[in-house]
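> with the sequence up front, the predicted model follows.
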Amino acid sequence: MSLAGEERKRKILEELEINGKVKVSKLAEKLNVSTETIRKYLDELAQEEKLKKVYGGAINLSFFQEEPSTSEREVINSEAKKRIGELAASLIHDNDVIAIDDGSTPLQLAKSLQKKKNLTIFTPSITALSVLIDLLQKNIFTGRIIILGGEINTTHHRVTGGFTLQMLDNLFVDKYFISADGLTLGEGVTSYDSSKGIVTKKLIEHSDKSILLVDQSKIGKRTHYKIADFKDINMVISNEDYPKDWENLLIENDVEWLVAKEQIE
């Protein structure tokens, strides 16, 4: 498939992530292609198990209570996640002890640690571990990498379970960079997976500063397992500003909201 075709498929997945469903007619209009072309893209994405086709369009697989895989998450809103990761990395200082969550947005943070010195990095993410090892070997940053022990989730490339929690009992960090599947005014921070959520809760308790990294598709979306309330979070970094009716709650809980803006060339 051409580069333009792959870009259109990526935009279809982004629409699904934000709205939960898409219609052939509206996609054709938005992407300026024929409805037949859109149907072909939906067929291909369905074969790749990235969406479910329905009459007149498609729906997000999350409708079936499933968390997108690591590879799927990396496709969605990739440019926004890169900006969020870069802004988050700017908050890390030499000699910091940090924890980097699993997820596609924290992964962009891991890729943005240029010139940081003497870091100690804990992570439950196998994907982030691989990136960090490569950067450390290339002397992009200096320090130590410590993988959290536990059971490997092979679908989402992360470590969870009782052994992980035991390790966290005696572990404390300066900054914890958190991923989430949803963030709403009423329910706070949520995840698809309770086992991930339990590890996240523990790390929040053991960090001096908890920093949530979420692109706009997570804002206003609730998933299945509550990780934290707003009072548990010190900062949110997103590519969009918070909804206006959230302002009072953010002020009341002293939550700072940073926006990773798109650079204008």
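Done, it's in. Numbers count the residues shown, from 1 in each chain.
> contacts and neighbour counts: CA atoms only from here.
Fine.
> mind listing the strands for the stretch 101-250 of the chain?
Under the criterion DSSP state E, counting those that start in this stretch, the stretch 101-250 of the chain contains strands at 119-123, 143-147, 151-153, 158-160, 173-178, 182-184, 188-191, 207-213, 225-228, 235-238.
> mind checking the ones you listed for the one nearest to residue 5?
Residue 5 sits nearest to strand 235-238 of all the strands of the stretch 101-250 of the chain, at 27.5 Å, using CA to CA.
> so residue 39 touches residue 25, yeah?
No: using CA atoms under 8 Å, residue 39 makes no contact with residue 25, being 9.8 Å away.
> more crowded one of the two?
Set side by side, residue 39 and residue 25 show more neighbours around residue 39, with 20 against 16, by other CA atoms under 10 Å.
> is it true that the more buried one lies in a helix?
Yes: checked against DSSP: H, G, I helix; E, B strand; the rest coil, residue 39 lies within a helix.
> so who does it touch?
Residue 39 makes contact with 24, 57, according to CA atoms under 8 Å, 6 or more residues apart in numbering.
> please report the number of neighbouring residues for residue 12.
Residue 12, neighbours per other CA under 10 Å, totals 23.
> ok, and here's another one to check against it:
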Amino acid sequence: MFALERQKRILENLNANGAVWVSKLSAELGVTEETVRRDLEKLEKQEVLVRTHGGAVPITDSSYELSLEKRKQTNSAAKERLAKEAAEHLLPGDTIFLDSSTTTFYMAKEIKKIRNITVITNSLRIINELSGVESVKLITVGGLVSSNQSFVGSLAENTIKNNFFAGKVFFSSKGITPNAGILESNEQECFIKQQMLANANEKYYLCDSTKIGKVGFYKLAPLDGIDYFITDSNLSDEYVDKFVESGIEYINVGTNK
């Protein structure tokens, strides 16, 4: 069994039982306890669980809020550069989707400078940032409020699917690899982003260097499912060749291009 499959099984077990134990996982998965501990360590770094003595438990709402603050500070200078570059692709009169990522939250600050923009989002943080800004028409999708401070669930998904279309979507994710494509670790957020992508003409992926090569458990989109790749990273030839082949515009805002 590959590591990615093991880790997916661990998360399924965690969601079903509310906790997992190293010894039990070792027996169920047919691997050593040390292998299980390494899997749990990787999952903890991806902020989907918290390790305990002998096992792991889900991230609670309070611990996830701390995680959000940590994420807002992680590589924040790069995310601000990505946000400013993304805002350069906006025109007065545009209607856009913004997901609930921290990078699009920075982009919301830039949107305040542009007149006559319609923003459709599931992010409570973006709603709070743009609420009351006269130059922005703000539309929220509604739904279940998650610990990620966003609207998720079938109501939010169907609201986007059946009611809203946009000229552009700006989004981020957990990670990207040349073969697997664009990946997400949160199932509910993944479904929301997929609906936004399906109902948008131009697709902008905002990817800071910490996400390059990082793996999530849910496939959000294939590599050729975007139009613009905005990053602060010097990518390998494997990525660049695939972008050229798919007609994707690669934009590097890094200080050392």
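Structure's in. What do you need? It should be emphasised that the depicted structure is a prediction, and the values quoted were computed from it without experimental measurement.
> superposing both, give me the TM-score.
Once superposed, the chains reach a TM-score of 0.73 (TM-score structural alignment, normalised by the length of structure 2), with 201 aligned residues with a CA RMSD of 2.1 Å.
> what about residue 74 of structure 1, distance to residue 104 of structure 1?
For residue 74 of structure 1, the distance to residue 104 of structure 1 (CA to CA, to the nearest Å) stands at 5 Å.
> same check on residue 4 of structure 1?
Residue 4 of structure 1 sits 23 Å away from residue 104 of structure 1, going by CA to CA.
> which one's more surrounded, those two?
Higher neighbour count among residue 4 of structure 1 and residue 104: residue 104, with 27 against 9, using other CA under 10 Å.
> how near is the counterpart of the more buried one in structure 2 to residue 17 of structure 2?
When structure 2 is aligned by TM-score structural alignment, the residue opposite residue 104 of structure 1 is residue 102. Noted for residue 102 of structure 2: a distance of 30 Å to residue 17 of structure 2, by CA to CA.
> with residue 248 of structure 2 instead?
Residue 248 of structure 2 is 42 Å from residue 17 of structure 2, where distance means CA to CA.
> got the contact list for the counterpart of residue 214 of structure 2 in structure 1?
Under the alignment (TM-score structural alignment), residue 214 of structure 2 maps onto residue 221 of structure 1. Neighbouring residues of residue 221 of structure 1 by CA under 8 Å, 6+ apart: 181, 182, 183, 184.
> of the residues you listed, closest to residue 197 of structure 1?
For these, the nearest to residue 197 of structure 1 is residue 181 (10.3 Å; CA to CA).
> now the most centrally placed residue in structure 1. Nearest residue, chain neighbours left out?
The centroid of structure 1 falls nearest to residue 105 when counting by CA atoms, centre = their mean (3.9 Å). Sequence neighbours aside, residue 81 is the residue nearest to residue 105 of structure 1 in space, at 5.1 Å (criterion: CA to CA, 6 or more residues apart in numbering).
> what helix or strand is the aligned residue in structure 2 for the one you found located in?
Counting by TM-score structural alignment, residue 81 of structure 1 lines up with residue 79 in structure 2. Here residue 79 of structure 2, judged by DSSP states H and E, is contained in helix 76-87.
> for residue 40 of structure 2, same thing?
Secondary structure assigned from DSSP H and E places residue 40 of structure 2 in helix 33-45.
> so which bits of that helix are buried?
33, 35, 36, 37, 39, 40, 41, 43, 44 (16 or more other CA atoms under 10 Å).
> possible to save the residues you listed as a markdown table with distance to residue 56 of structure 2?
Formatted as a markdown table, the buried residues of helix 33-45 of structure 2 follow (distance: CA to CA, whole Å):
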| residue | distance to residue 56 of structure 2 |
| --- | --- |
| 33 | 13 |
| 35 | 14 |
| 36 | 11 |
| 37 | 10 |
| 39 | 11 |
| 40 | 7 |
| 41 | 10 |
| 43 | 10 |
| 44 | 9 |
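> pick out whichever of those residues sits closest to residue 224 of structure 2.
Using CA to CA, these come closest to residue 224 of structure 2 at residue 43, 27.2 Å.
> from residue 188 of structure 2, how far off is that closest one?
Distance from residue 43 of structure 2 to residue 188 of structure 2, counting by CA to CA: 18 Å.
> then residue 154 of structure 2?
Residue 154 of structure 2 is 9 Å from residue 188 of structure 2, where distance means CA to CA.
> ok, now residue 177 of structure 2?
Going from residue 177 of structure 2 to residue 188 of structure 2 by CA to CA gives 21 Å.
> do the same with residue 16 of structure 2
Per CA to CA, residue 16 of structure 2 is found 16 Å from residue 188 of structure 2.
> got it, and residue 156 of structure 2?
Taken as CA to CA, the span from residue 156 of structure 2 to residue 188 of structure 2 is 10 Å.
> who has more neighbours out of the two?
Looking at residue 156 of structure 2 and residue 188 with other CA under 10 Å, you find the greater number of neighbours at residue 156, namely 23 against 16.
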